[in-house]
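**Q** Give me coordinates for this.
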Amino acid sequence: MSSFALKTIALFLMLLDHLYQFLGFTGMVPIWFTWLGRLSAPIFCFCMAQGLAHTHSRKIYLLRMYLFSLAMSVGNLVLTALLPGSPSSGIPNNIFATLLLGAAIIVCMEQMAADRQKGQMIWMYFIGIELAGFFLGDMLTRAGQTTAAQILQILIPTPLTVEGGVFFVILGPLFYYFRFSKKKLAIMYLVFSLGLCLSSSIAWYLLGMSAWDAFFGVQYQWMMVFALPLLWRYNGQKGKSSFKYLFYFFYPLHIWILYAVSAFLPQ
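**A** Reported below is the predicted structural model:
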């Protein structure tokens, strides 16, 4: 299975997930749509790692991801300002920022392996920017400067503020590190999924929720484990290169359309 085939499957599953996210309040979209959607983000992280390993220019790859992240964030803010009546209460989605940070970490890792001294400088620069962005954003938020904080978050996405958080930021680099061994990659992914499941379920258990409600009604991210058979079938091929930008444009457009539809539907 090529990376194009994987991305196509992930796009479809992602569409189901977002149908539930934005239109679930109507009662017409079943919850299992979002269960299936749990498979999409890991597949995109996997494809990012493979794409970065085979790209001709990592600088262009990172720049493209950053520009689409900016465009997505700005579009989210503009649309929510124009249509504030949606039951979804905003648009938190921007997987571009998550993939960007994962790709940046991979580049830092590779630079460290190639030139330790230069790699350390790049790591320090990257970590410094991320810490400055996070703490400055927190200070602005506490001071009531929410608009300035939002702009800063758009310009400097951080692992604690992007979609999926730290877990999905590091998943891409893990896929990259284990890309030469399907067996090791599978073990890593199973352990990662289990760790994510346990860390989340403990919190819900402490809140007094039943196991069924916690695992199938609130915290169902563990279902991402079912993406493994698809990842296992990856054949190292790129697939149809003519559809290179399909994901880049389909992702924000379908989210904006679904959000707009939800804003006009009766609640």
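
**Q** Only C-alpha atoms from now on, for both contacts and neighbour counts.
**A** Fine.

**Q** which secondary structure element contains the residue of the chain most remote from its centre?
**A** Distance from the centre of the chain peaks at residue 117, with 30.8 Å (CA atoms, centre = their mean). Assessed by DSSP states H and E, residue 117 sits inside helix 116-142.

**Q** so who does the residue farthest from the centre of the chain touch?
**A** If you count contacts by CA atoms under 8 Å, 6 or more residues apart in numbering, residue 117 has none.

**Q** and the gap between it and residue 108?
**A** 12 Å (CA to CA, to the nearest Å).

**Q** related to what we said a few turns ago, ok, then the element right after the helix holding residue 117?
**A** Next element after helix 116-142 (DSSP H and E): helix 146-155.

**Q** Buried residues, that following helix. List them.
**A** 149-155 (16 or more other CA atoms under 10 Å).

**Q** Can you pick out the most distant pair from the residues you listed?
**A** 149 and 155 (9.9 Å; CA to CA).

**Q** For residue 247, which residues are in contact?
**A** 7, 11.

**Q** which stretch of helix or strand covers it?
**A** Going by DSSP H and E, residue 247 is in helix 246-264.

**Q** quick one more, to check against the first:
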Amino acid sequence: MSRSQLKMLAVITMLIDHVGAIFFPSVPLFRIIGRLSFPLFCFFISEGLLYTSSIKSYLTRLFFFSLISEVPYDLAFHGTVYYPQSQNVFFTLFLGLAAIAILHTYLIARPAPAVLLAVACALLAEVLHTDYGWFGVVLVIIFYCFKNYSTRGMLIFTVFNTGYSLLTGTIKLYAALAGFPILAYNGKRGKWNWKYFFYAFYPVHLLILYLVHKVAF
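**A** Here you go, the predicted model:
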């Protein structure tokens, strides 16, 4: 699978997940299918670090979309424009990127501070109550650390996801299925290069789902 195909799979499964969460919360199939999306997005954060021409611009872009996604996220899932107890997933991905950017830049020269700062990013995600919290940041780190060992990386991901799922909710076990399309990834960009589409889709689709739910119910 190409990068664009894998991203489209992530977007589609995310949409299915959010439709289920907002409209059909008692139907688990939507959430099961949706478990594939988050590991795929974490994988792309680690891939993006390798392909970006500017880590600073990449971080800035993620943080910008974190900010503009917060109101649609709060409206869609909490029915209010401001819900400080939960932050959208872009914040998690931003902190995941920050963690691997630190490791990428400083791990060889200054290993102890680099590891401590990466851990701090995971802890900050938990303190801020970002979607998926520390787990999401660590997942990005896992994909980054095993970028050259795909099979081994998927095994570590599966074990890590299984342990986390048994502690927090067994439906998350299905996220391990994301390992199959990731292993099928061929490293090529693919036909589509809709970079900003994938960023904008998150806040836009949440706002649309909120409005449809508001009108329908």
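
**Q** Kindly state which residue of the second structure is aligned to residue 183 of the first structure.
**A** In the second structure, residue 183 of the first structure lines up with residue 151, judged by TM-score structural alignment.

**Q** And the helix or strand harbouring its match against the first structure, how far off on average?
**A** Secondary structure from DSSP H and E places residue 151 of the second structure in helix 150-168. Superposed on the first structure, helix 150-168 of the second structure shows a mean distance of 1.4 Å to its aligned residues (mean CA distance after the TM-score superposition for the first structure).

**Q** Just the buried residues of that helix, please?
**A** 153-154, 156-158, 160-162, 165.

**Q** Same check on stretch 47-57 of the first structure?
**A** 47-53.

**Q** counterpart of it in the second structure, which residues?
**A** Stretch 47-57 of the first structure covers residues 44-54 of the second structure once aligned (TM-score structural alignment).

**Q** again, but for stretch 248-265 of the first structure
**A** Against the second structure, stretch 248-265 of the first structure falls on residues 199-216 (TM-score structural alignment).

**Q** Longest helix in the second structure, please.
**A** What stands out as the longest helix in the second structure, according to DSSP state H, is helix 55-78.

**Q** Which elements pack onto that one?
**A** helix 89-106, helix 195-216 (3 or more CA pairs under 8 Å, 6 or more residues apart in numbering; DSSP states H and E).

**Q** Serialize those to JSON lines and add fields for distance to residue 83 of the second structure.
**A** What follows is those, written out as JSON lines (distance: least, CA to CA, whole Å):
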{"stretch": "helix 89-106", "distance to residue 83 of the second structure": "14"}
{"stretch": "helix 195-216", "distance to residue 83 of the second structure": "15"}
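
**Q** now, of those helices, which is deepest in the fold?
**A** helix 89-106 (a mean of 24; mean count of other CA atoms under 10 Å).

**Q** quick one: residue 113 of the second structure from residue 86 of the second structure, how far?
**A** Where residue 86 of the second structure is concerned, residue 113 of the second structure sits at a distance of 29 Å (CA to CA).

**Q** Look at those two and report which has more neighbours.
**A** Neighbours were counted for residue 113 of the second structure and for residue 86 using other CA atoms under 10 Å; residue 86 has more, 19 against 14.

**Q** Now residue 95 of the second structure. Nearest residue, chain neighbours left out?
**A** Once flanking residues are discounted, residue 95 of the second structure sits nearest to residue 121: 5.6 Å by CA to CA, 6 or more residues apart in numbering.
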